[in-house]
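1. Following is a predicted model, sequence given first.
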Amino acid sequence: MIYFVGAGSGDPDLITLKGYKLLQQADVVVYAGSLVNPEVLSHAKEGAKIVNSAHLALEEIVREMVEGYQVGKLVVRLHTGDPSLYGAIGEQIDMLNEFNIPYKVVPGVSSFLAAAASLGREYTIPDGTQTMIVTRLEGRTPVPASESLKSLASHKSSMAIFLSVGMIDRVVEELSQVHPLDMPIAVVEKASWPEERIVKGTLETIGELTREAGITKTALILVGEFLNHTGKSKLYDKDFAHEYRQ
């Protein structure tokens, strides 16, 4: 079995217990370069082979995993956040299938969840939006036309925009076609890392604020009324009866 493990958002304590145990047992750890906090690797056992995949092509990454598996070693492929979001695990799994090698994916804490925790906010608002959109701006990687930021923003839902802070002006341009300029927006750099930084503003100010902070990568853009409003849930309302409370 080869394990794809979500390393979490950066704080080494935010890896899941299952991921932690696998790292402690792993003979080979192939980790996603600068995206994974090196402190997470401190969970690996002494003597484990640690491979930085940042400079490797797909075939080389898979070769490292396959060679370890074929000699009976426990192999962990360590991805940032949760492997299901922008993790590029699909192409790795396709190649493992060609070798008939079994695998398992262990989820992790995504940075968009850690960012909400750092802000002390809830993406879903009682009597407000019940939808969270996770997306990115088109760059070198294309995005379907139906998933443009302008199109998605029209839903007026909470949004977490990955891999786009280096194009903050384009983000603002698209969102401003739907939202007012006073729409709250936050940029969270390295959510949950010790060097985490948070910049808050509006569509009108966030571009300049982000440039002044020198934030160009490894950051999320969060957009929505959730940044200003919380609402009140019916779940804990004393007058709201349900199965467990009459």
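-> Sure, I can see it. Remember, it's a predicted structure, so these values are computed and weren't measured experimentally. Residues are numbered from 1 along each chain as shown.
2. can we go C-alpha only for contacts and neighbour counts from here?
-> Noted.
3. in the protein, which helix has the most residues?
-> With secondary structure taken from DSSP state H, the chain has its longest helix at helix 58-70.
4. here comes the other one, which I'd like you to weigh against the first:
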Amino acid sequence: MVYFIGAGPGDIELITVKGMKLLQKADVVIYTGSLVSGNILDYCKEGVTIYNSASMSLPEVIDAIQEGIDQGKMVVRLHTGDPSIYGAIREQMDELDKRGIDFEIIPGVSSFVAAASRVKAEFTLPGVSQTIIITRKEGRTGTSEGGKISELAKHRASMAIFLSVQSISQVVEELLEGYNENTPVAVVYKATWPEEKIIRGTLKDIAEKVGDEKINRHAQILVGDFMGSQYELSKLYDSSFSHMYRSGKE
């Protein structure tokens, strides 16, 4: 069996319990070494075969999985964050399907929710935004299939932008097509890692601040008024609000 496991955003304790237990049993581990903390391999048992996929092509990854399966071994494909978000797992799963190899996906903590936790923010605030947009600036490995950032910005929803901090000035320019220049922004570099950095600002000044810190990779860009001070209280805990578990008081 092959297990695709989300390793979490960086802190090795943010892998799920299920993911950790499977990693402890694995005979073969193929991990995304450019993004996953190498310390997470401390969970592995002695004698495990480890591959760093940062230097491997898709055929090489699949061949390593096939070799493990042919030898009756348990294989873990360890991805950063949650494998369903920018994880490039569909192409791997399709290859495994072609070869009749069974697999399972174990979700993980994505970097966008880790970043929100580090800035102590809630994406979905009543009266502010009930929508989260997850996107990236178009580049060599992804186009704007769901709409350009400039188009998505017009929704003024809470937004988490992956893989784009290297183009922060262009990202800001596109965001200003929908948000105003005073919209709060946080850039979180390597959320939950020991070297984490949090840069706060607005669309007016965030590009300069990020440039001063020389951050050009491994960062989430969080945008929206959910990081502001104005919002409405939730009805869920409003003493006058009735629902199936509680009768409201006058």
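-> Here it is on my side, so go on. What you see is a predicted model; the values in this text were computed from it and never measured.
5. residues in structure 2 matched by the helix or strand that the longest helix of structure 1 is followed by, start to end?
-> Using DSSP states H and E, the helix or strand that follows helix 58-70 of structure 1 in sequence is strand 75-79. Using TM-score structural alignment, strand 75-79 of structure 1 corresponds to residues 75-79 of structure 2.
6. Tell me roughly how far that stretch lies from structure 1 on average.
-> Comparison of stretch 75-79 of structure 2 with structure 1 after fitting gives an average deviation of 0.1 Å (mean C-alpha distance after the TM-score superposition for structure 1).
7. Only the buried residues of that stretch, if you could.
-> Residues 75-79 are the ones in stretch 75-79 of structure 2 that count as buried (16 or more other C-alpha atoms under 10 Å).
8. what distance separates that stretch from the middle of the whole chain?
-> Distance of stretch 75-79 of structure 2 from its chain centroid, counting by C-alpha atoms, centre = their mean, to the nearest Å, is 17 Å.
9. Next, the contact list for the alignment partner in structure 1 of Glu181 of structure 2, please.
-> If you follow Glu181 of structure 2 across to structure 1 using TM-score structural alignment, you land on Leu181. When the contact criterion is C-alpha atoms under 8 Å, 6 or more residues apart in numbering, the partners of Leu181 of structure 1 are 202-204.
10. Could you look up the SS state of Leu181 of structure 1?
-> Secondary structure state of Leu181 of structure 1, per DSSP: H, G, I helix; E, B strand; the rest coil, is coil.
11. out of the contacts of Leu181 of structure 1, who has the most neighbours?
-> Leu203 (23 neighbours; other C-alpha atoms under 10 Å).
12. Help me confirm that that one comes into contact with Val172.
-> Yes: assessed by C-alpha atoms under 8 Å, Leu203 of structure 1 is found in contact with Val172 at 6.0 Å.
13. just to revisit the earlier point, gap between the match of Glu181 of structure 2 and Ile221 of structure 1?
-> Using C-alpha to C-alpha, to the nearest Å, Leu181 of structure 1 is found at 15 Å from Ile221 of structure 1.
14. Also Gly47 of structure 1?
-> Distance from Gly47 of structure 1 to Ile221 of structure 1, by C-alpha to C-alpha: 39 Å.
15. Repeat that for Ala32 of structure 1.
-> From Ala32 of structure 1 to Ile221 of structure 1 the distance is 22 Å (C-alpha to C-alpha).
16. For the residue lying closest to Ser53 of structure 2 once chain neighbours are set aside, grab the count of nearby residues.
-> Closest residue to Ser53 of structure 2 apart from its sequence neighbours, by C-alpha to C-alpha, 6 or more residues apart in numbering: Thr32 at 5.2 Å. As a burial measure, Thr32 of structure 2 scores 21 neighbours (other C-alpha under 10 Å).
17. Contacts only, for the nearest residue to Glu225 of structure 1 once chain neighbours are set aside.
-> By the measure of C-alpha to C-alpha, 6+ apart, the closest residue to Glu225 of structure 1 outside its immediate chain neighbours is Pro184, 6.5 Å from it. Shown in contact with Pro184 of structure 1 (C-alpha under 8 Å, 6+ apart): 200-203, 223-225, 227-228.
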